[in-house]
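# Sequence first, then the predicted structure:
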Amino acid sequence: MALSRVMRFGLRMTSFPLLLSCVLLVSQVCSVSRDNFKRCDQSGFCKRHRAVDPGHSPYISLFDTLDIQPSQISVELLNTKNNVRLRLELFGLQHQTTRIKINEVNPLKPRYEIPVGDVLNAEPQQDTLTVVEKNDDHITLSLEKSIIVLNREPFRIDFINDDEPTVSINAQGLLKFEHLRKKKEDSQEKKEENEEEKASCAEEEVQEEDEPDMWEETFKSFHDSKPNGPTSVGLDVSFPGFEHVYGIPEHAESMALKSTKSSDPYRLFNLDVFEYELYNPMALYGAVPVMLAHNEKRTVGIFWHNAAETWVDIASNVADKTFFSKMADLVKGSTELPQTDTHWFSESGIIDLFIMLGPEPSDVFSQYGQLTGTTPIPPLFGIAYHQCRWNYNDEDDIRNVDAKFDEYDLPMDLLWLDIEHTDGKRYFTWDGSKFSHPDEMVKNLTVKGRKLVTIVDPHLKKDDSYSVYSEAKSQNHLVKNKDGSEYEGWCWPGSSGWPDFLNPEVRKWWASKFAYSSYAGSSKDLHVWNDMNEPSVFNGPEVTFQKDVLHYGGWENRDVHNLYGFYVHKATMDGLLERTGGEERPFLLTRAFFAGSQKFGAVWTGDNMASWDHLKISNPMILSLNLVGITFSGADVGGFFHNPDAELVTRWYQAGAFQPFFRAHAHLDTKRREPHLLPNANMLAIRDALQQRYSYLPYWYTLFYWGERNGGPVMMPLWVEFPKDKSTFSMDDQFMIGKALLVKPITEQGSTGTNVYFPGNDLWYDVESFQTYNGGDTTYVRAGLTKIPVFQRGGTIIPRKMRNRRSSTLMKSDPFTLFICLNREGEATGNLFIDDYHSYNYKNGKYILKGFNFRKNVLESVTGHKDYQTDEWIEKIVISGFQVQPSIAILKGSVSGQKELEVNYDIVEDNIIIRKPGVNIAENFKLILQP
């Protein structure tokens, strides 16, 4: 089989010869073996940290080195086994957050720290730390509502809130910091010199015996030279009183993280793992080292600010009552506390840990957002429906797909082009024989309000006639081998080089490639997709860079690996912003990500499979992403690999319609599966799902506004909204969209119904039939092929747009219908954010923020902020749960004056319907219902 044929198939093998030898059938894709990716027992530093004996910490705090400042303290930590000293810095930060940094006192060379302003928005604002008590055993500090206790021997730190311990550092004694050192010389003469030097100093470093894999390591046929020797760091973080922890994506795993006692730790190391296995802790495409712990009383979180390969062990335990009993004046109660212990270890860098002390889930989201940023409001078309395939063949194919969506009344906002649209996998180019008129192709879409997305990957074909590569090479912009030569690997174009995105100048250069004058055929209506940016290297170890390749500043890939895709994403977004002078909001998708990636665009869960299990896992994966700030996220609808049957495709569309990023995508060698190609019943069910998505776009858009402002998720586990309901703590097959919608997708083949748990004491209304369900009950809900189990919470008001359009752009001036579902007290509230849906003018205050309140038979509309003009108006009001049918409604508008409106009663759905109030959505008004 020809190489070009093999490389079309999305194969990510660990060596190029293996790529050549992989035999493909037309209907079959060659799977990547789990053995191509490291286990802990194949990683030297992972083995060493897991071997640390708990409960016997060699570290003590040297209180004679203590330096106390108004918002920080520093103290040296002594490793009593080898006499190496570390410096601990503890910072009190604003918003109930603390930072702990641990580094060597006198390292042989600097250790990598992520530059401020990239992942962290800025240097965090500090807050006052007050010394409450200081004695020979411990120091007690206060920070806002928290008490912090630093213990001398052994070193440990405990955080106490409301008289209860919440977070403990080094409680298990697993701190291990592999200090930089020189490799032992072989000559006896050199050993004798070292012994003489040690004898001259009372507290000289004690030489430790080297362990395997400290100075070099081999995985399969790949040799890692490790020129700096062992550099790993590790620390345990315990959560007394907590049984559930969440976060640390990306893993194809349940939302509530599991104990790793009998498995590998969870691994955070950005890798291209297609057809990934489910329910195991192996690494995937992105890494966000953020964990939340939650119980009925509070939520806390931690952020491990380190970009190197990281592993996290999790174990269930009970808190050390003996230790806490010594702090009787700070910790109350003597009952046995459950405890979750976590153990974090990274291959290099320093320990840089943020502790976010809540106490509410919303507080932790805000605290983390203050550190790394929040998701900017996407353009409205970005949260609409996306149609993608590897690959649409040519301009005629694009034209036909677009036309079929119109013919079958299927709304759609973006069509996508994968790698085959380029000239020989040269990004920023077009295949002239298939896409000879890209400008015209895009214009044909924009007349219908639609747009185009093209893929731009970071690997550059080694071809001196390819201007992007030749520029990168001539300007010394490419990643280097350990000897300083240009790094070369294999990816889609064959032999490739990779820009060094760690270099700010390279990022500026890359951004310039998106200028309209540089990227022929591009316009404000062409948007971008960054794939393969882990980075994926077909013939590299674990399908990525060798760890000893060099980046800007002389840093090895081992120090910065999880940042590479982050910087690709950032540089691309910079380019898309620059092309319009920062006026237009672009759409941008990435596969690889890190903490802070939410600032630049959307994320998806990678190359999944067309199976019911992969549909099912998409919900907890997206929930986990939302919990750590990656809110604009989704999964490939239908599954990327293999051929789903019509039922699976239909159910996946229904799930995707209620996930933040909504895109269908499929592999090159799958059967075409655009909705109109399915049996009519399935097509109609999918059309209903798409139209539901579009009707809720005002609600989604408003949720993204609040998400940018407060840092919270848009798709979230039930426990976030119902934090005291223990039955929800592990629940990830149903979820909330904002505070008002409960969704339980059908993810079981052949199911015609499902059990739904209705949390709280609220009433819940089926959004189609308006049948009510009681909070606290689990009820079987029928859900045939056309039914999505979605429920609006009693006490909420949701503005929707009910007119069916080809695209969201064409909905801009459409009227609203207010859906009011009353609670048991006959009340409801809601809000709505409106702007121009596409520019950044909202950041300058050009928007409308509406509040709606229904109470005592009166609906009141109040404008919280208004500095924008809109033609949008209210076409209809639907009220559910009103106990007495009114005969008339009186509308009193601040502009439109007073008028009487007819009230209709829908006896089937038990709703009151008020048609054509005709009031502009921005206007303040009162609607009074009279019997």
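Yes, it's here.

# Please make it C-alpha for all contacts and neighbour counts, starting now.
Noted.

# tell me the contacts of G92?
By Cα atoms under 8 Å, 6 or more residues apart in numbering, the residues touching G92 are S71, Q72, T98, R99, Q126, D127, T128, L129, L143.

# TSV for the residues you listed, including secondary structure and neighbour count?
Formatted as TSV, those follow (DSSP: H, G, I helix; E, B strand; the rest coil; neighbours: other Cα atoms under 10 Å):
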residue	secondary structure	neighbour count
S71	coil	16
Q72	strand	20
T98	strand	25
R99	strand	19
Q126	strand	17
D127	coil	19
T128	coil	17
L129	coil	24
L143	strand	22
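
# Same list (the residues you listed) but as a markdown table, adding distance to A828.
Compiled in a markdown table, these are given as follows (distance: Cα to Cα, whole Å):
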| residue | distance to A828 |
| --- | --- |
| S71 | 44 |
| Q72 | 46 |
| T98 | 38 |
| R99 | 41 |
| Q126 | 40 |
| D127 | 39 |
| T128 | 41 |
| L129 | 43 |
| L143 | 38 |
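
# Comparison target, given below:
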Amino acid sequence: MATFTERMGPVLLFWLGLCLSGTWAVDKGNFKTCDQSAFCKRQRAITPGESPYRALLETMELTNTKLTLQLINDNNKVRLLLELYRLQGNITRVKINELKPLKPRYEVPDVLIREPPTEPLSLLSQDENGVVLSLGAESQRVIVSARPFRLDIVEGRDVLMSLNSRGLLGFEHLRMRKDTFSYKVTSTVASVWDNIKRVFSSSQADPEADNKEATDPPSQVETTKEEEEKVEDGMWEETFKSHTDSKPNGPSAVSLDFSLPGVEHVYGIPEHADTLKLKTTDGDPYRLYNLDVFQYELYNPMALYGSVPVMLAHNAQRTTGIFWLNAAETWVDISSNTAGKTVFGKMLDYVQGSSETPQTDVRWISESGIIDVFLMLGPTPREVFSQYASLTGTQAFPPLASLGYHQCRWNYNDQEDVRAVDAGFDEHDIPYDFIWLDIEHTDGKRYFTWDPHKFASPKEMLQGLMDKKRKMVAIVDPHIKVDTNYKIHNEIRSRGFYIKNKDGADYEGWCWPGSAGYPDFTRPDMRAWWAGQFAYDQYEGSMENLYTWNDMNEPSVFNGPEVTMHKDALHGSWEHRDMHNLYGFYVQMATAQGLIERSGGVERPFVLTRAVFAGSQRLGAVWTGDNAAEWDHLKISIPMCLSLGLVGISFCGADVGGFFKSPSSELLVRWYQTGAYQPFFRAHAHLDTPRREPWLFGPENTALIREAVRQRYTFLPYWYQLFYHAYQTGEPVMRPLWVEYPQDPATFALDDEFLLGRDLLVHPVTEEGARGVTAYLPGKDEVWFDIHTFQKHNGVQNLYIPVTMSSIPVFQRGGSIIPRKLRVRRSSACMEDDPYTLYVALDNRRTAEGELYIDDGHTFNFEKREFIHRKFSFTNNVLSSVNLEPDAQFTTKSWVERIIILGASKPSKITLRTADDQENQLEFDFDASMSVLTIRKPGMNAGADWTMTLQ
């Protein structure tokens, strides 16, 4: 039998050796800077304030649904077509394309969930300088200025957003390559066109010089000799390291600037290992280009595995968003007129009466495609979330079990290893739901297969897990081993489903199996075929408790430029450069569809992906990639997941303990404590690290980890309700404090603490040797209760919290009711019928409210309204449970076994009235020192109506 080393292949060994040697840090030289990316360098060199673009107002057409208007570049006379739409929900869409492109330019498909419905536009005024349109909303207008072209969105007297206010609109028109032809040939082409024009044009001359487009040759021919000689390096061919990118379509970049008056804080555009608040980009811009980055560096704008081109802007008055729908390599520049000013400097401006309004300017630069941008005008954070969700969809509603704990490693060795790890969790009384298998479980990195020696009877292994109500995830990557004895490869090749290289042959690169082909997931027929491979009769050894992990789907190509695919590879008639950032989205789409189809459309899928784009939230979960066992990587997991949540992707987590390197026991414990309160909770580790199952660090640390994991399980009802809400509304599960406290500037840059929904505030301990943390508790009239001690704290304070190794600082908001399950068992499914404890935290008005959502936990039957959704409320000393969805039908065996009221007074008696008018007096205990009332054994079914009166 071949050894692991023999099977890796020499190129992979070289790559792995490079990774595992030296400093365990990213080699920045493998990845481009803006100066090394020709289109970024060209576009960034455009001088502000000298826009050549002018709006031709005489070309304006206004219908009930859209405005169209031509723009002309006065330098080269190339015309663009601007389309402006008012969309339902306070969204404005702006599209800019060439009026007459040499060939079609790529427009991103499949990301929008539908063609967005429009609302009427109406003309308010027009003169030679521009036009003013009503956007339908009260006092909201769009002003189109003609010379130079500029677009402003105004509400009342306030400018909400301006486009091209700095004159940085750039649109490289498609053209024939001039530097390979003589000027004589070019002139001859133009001369021939003139003859054709004379034959076919009308006899009536056009007096408007700017309106010649109907009879002039396409813009790519209409080029002066002076412009022709300005062919720059990188326009038609570009070399980086040993890779040359042929550019048969030539320069095709697009860019546009946006000004945000009154804004100092912008967020989003994940994925970057950086702070929540985006920084100004005096050096390199933020890059959006899905890449396999080995142990990424923190606090810089380098591209990572995912690219979501959505930015949110926020101040105390308003929240807005920009969605730049382009899947090509993209760079985002951010500048601010307050950047670099100290707090004292800003205060001095205030004292001296400075009239300078804070402003953030953002510039988007993409290599190809068109400008298609959605301006989400809020005004509240929730409305921006709703607006974005109306375009790209909401977070997929995950199976309940996937919200439990996941145990992973590269790799569990064999079936006996899996059995031993599974037994270890029972032996140490630590719950878990999923155990994971990485690439070594396959037969020689052939996905959809099992190693015939180490995993000889996968169904037996899966059945053993199923008997304990547990599940497994196995990896299925999108690189396919080139091997004529491999059925998957043979079928993809015979069907012509592989991506092609620039010469039309199947594209091949190196990845884990050695030489690999890459299926063209942009093709619907390829995705349908791939989905079919997950059928039980196709994926041998699979069962209903086996789920899927898509890794390396940027796509990762070890011997490709920047460890990814050549941009001139072909997806049909489109180049890979046009759609690079979509590839991982399509891989996850096809995989999720496969898991749905294998059950006949009954079961919800669970698919983890590394590469994401806008809309990936509809498909499953994401993790932050190959992090390291370092304290700063623990800290950065918070803003990284917060940033993803702000752009719709709530189901986010980081590898607990760090993928690379070996954590100290302190770091590991603190990471479990943090991960237990992040949406996706998975431990994972590199092949060459020492084993780190939770019980391998001594009894004391095992106990601390056990407690963190068990806390996660007690809150599963709350997590599930939050994900149902995210599925319904698009609101993030894990959210920055400013989302709930949008007028409090103290929250705007916080990223070392976060909220889960509205009602849990978490400030993990992420400093080595910490003896205390300082948590900001927001809300002028709010109170917050420590969930462990029940101590009450007022809002709007920085609270110092002494900590020990067992501390996880978490607070429940006064005014909330959170259901929990305190009987923790080996997995979430084992807890299905267990009772609830309601934690009622009273606010200063002695009121509270909350929700409980229950369904079967794993099917799509909730779409048939098979669920329970209840509202709890406490007011005037009456606690009640009412049905929020009377037409929904579901039954549960669970009941309410305990109610704990925080901030309570001692009652003389407590009476329970059920739906059938039965009354019972209930037993209770009261802790006067902490004002905590515990009501014991009320016994109501969790799906029933009832009221409880405290007298």
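Here it is on my side, so go on. Keep in mind that this is a model prediction, so the values were computed, not measured.

# one step back: most widely separated two among the contacts of G92 of structure 1?
R99 and T128 (12.8 Å; Cα to Cα).

# what touches both of those two?
Contacts common to R99 of structure 1 and T128, judged by Cα under 8 Å, 6+ apart, are G92, L93.

# Without its sequence neighbours, what residue ends up closest to the residue most central in space within structure 1?
In structure 1, the residue lying closest to the centroid (Cα atoms, centre = their mean) is I630, at 2.6 Å. With sequence-adjacent residues excluded and distances taken as Cα to Cα, 6 or more residues apart in numbering, I630 of structure 1 is closest to Q598, at 5.0 Å.

# residues near S894 of structure 1, how many?
By other Cα atoms under 10 Å, 12 other residues sit near S894 of structure 1.

# how about it, what's its partner in structure 2?
Structural alignment (TM-score structural alignment) places S894 of structure 1 against A915 in structure 2.

# Can you verify my assumption that that match contacts A944?
Yes - with contact defined as Cα atoms under 8 Å, A915 of structure 2 reaches A944; the gap is 7.2 Å.

# Quick check: neighbours shared by these two?
Going by Cα under 8 Å, 6+ apart, no residue sits against A915 of structure 2 while also sitting against A944.

# Structure 1: matching residues for stretch 27-37 of structure 2?
Using TM-score structural alignment, stretch 27-37 of structure 2 pairs with 33-43 in structure 1.

# separation between the match of S894 of structure 1 and N883 of structure 2?
Distance from A915 of structure 2 to N883 of structure 2, counting by Cα to Cα, to the nearest Å: 12 Å.

# Now for the two: what residues contact both?
With Cα under 8 Å, 6+ apart, A915 of structure 2 and N883 have common neighbours A944, D945.

# residues touching the counterpart of M948 of structure 2 in structure 1, list them.
In structure 1, M948 of structure 2 lines up with L927, judged by TM-score structural alignment. By Cα under 8 Å, 6+ apart, L927 of structure 1 lies in contact with V858, L859, E860, A889, I890, L891, K892.

# and the fourth one, what element?
In this case it means A889 of structure 1. For A889 of structure 1, the host element (DSSP states H and E) is strand 888-893.

# Let's verify whatever residue of structure 1 lines up with M526 of structure 2: helix, strand, or coil?
Using TM-score structural alignment as the criterion, M526 of structure 2 maps onto V506 of structure 1. Using DSSP: H, G, I helix; E, B strand; the rest coil, the structure places V506 of structure 1 in helix.

# T674 of structure 2 now?
Assignment for T674 of structure 2 (three-state DSSP): helix.

# what number of residues lie near the residue mapped onto it from structure 1?
Mapped onto structure 1 by TM-score structural alignment, T674 of structure 2 lines up with A655. Look at A655 of structure 1: counted by other Cα under 10 Å, it has 25 neighbours.

# Wait, A655 of structure 1 touches P745, no?
Yes - counting by Cα under 8 Å, P745 is a contact partner of A655 of structure 1 at 5.3 Å.

# between the two, what contacts are shared?
With Cα under 8 Å, 6+ apart as the test, A655 of structure 1 and P745 both reach I788.

# three-state assignment of the residue nearest to G170 of structure 2 when sequence neighbours are not counted?
Spatial nearest neighbour of G170 of structure 2, excluding adjacent residues (Cα to Cα, 6+ apart): S255 at 4.9 Å. Following three-state DSSP, S255 of structure 2 is assigned to strand.

# was I right about S255 of structure 2 contacting V362?
No - applying Cα under 8 Å as the test, S255 of structure 2 and V362 come out as separate, 10.6 Å apart.

# Show the contacting residues for D752 of structure 2.
With Cα under 8 Å, 6+ apart, D752 of structure 2 has these contacts: K635, I638, P639, H763, P764.

# In structure 1, what residue corresponds to it?
Under TM-score structural alignment, D752 of structure 2 pairs with D733 in structure 1.

# what do you get for R79 of structure 2?
Checking TM-score structural alignment: R79 of structure 2 goes with R85.

# Check G170 of structure 2 too.
Match for G170 of structure 2 (TM-score structural alignment): K176.

# on that earlier part again, more crowded one of S255 and V362 of structure 2?
Neighbour tally, S255 of structure 2 and V362, criterion other Cα under 10 Å: the higher count belongs to S255, 24 against 21.

# Report the separation between the more buried one and K247 of structure 2.
19 Å.

# same check, this time on V878 of structure 2
For V878 of structure 2 relative to K247 of structure 2 (Cα to Cα), the value is 71 Å.

# do the same with L169 of structure 2
Taking Cα to Cα, one finds L169 of structure 2 at 22 Å from K247 of structure 2.

# the more surrounded of those two?
L169 (25 against 18).

# Who are the contact partners of the nearest residue to that one once chain neighbours are set aside?
Of all residues not flanking L169 of structure 2 in the chain, L256 sits nearest, at 4.3 Å (Cα to Cα, 6+ apart). The neighbours of L256 of structure 2, taking Cα under 8 Å, 6+ apart as the test, are L163, N164, L168, L169, G170, R363, W364, I365, I371.

# Let's see if you can find the most crowded of the residues you listed.
I365 (31 neighbours).

# Now the alignment partner in structure 1 of that residue: which helix or strand?
The equivalent of I365 of structure 2 in structure 1 is F345 (alignment by TM-score structural alignment). F345 of structure 1 is located in strand 338-346, with elements delineated by DSSP H and E.

# Could you point out the helix or strand that follows that strand?
Following strand 338-346 of structure 1 toward the C-terminus (DSSP H and E): strand 351-356.

# That following strand vs structure 2, mean deviation?
Following the fit onto structure 2, the mean deviation recorded for strand 351-356 of structure 1 is 0.4 Å by mean Cα distance after the TM-score superposition for structure 1.
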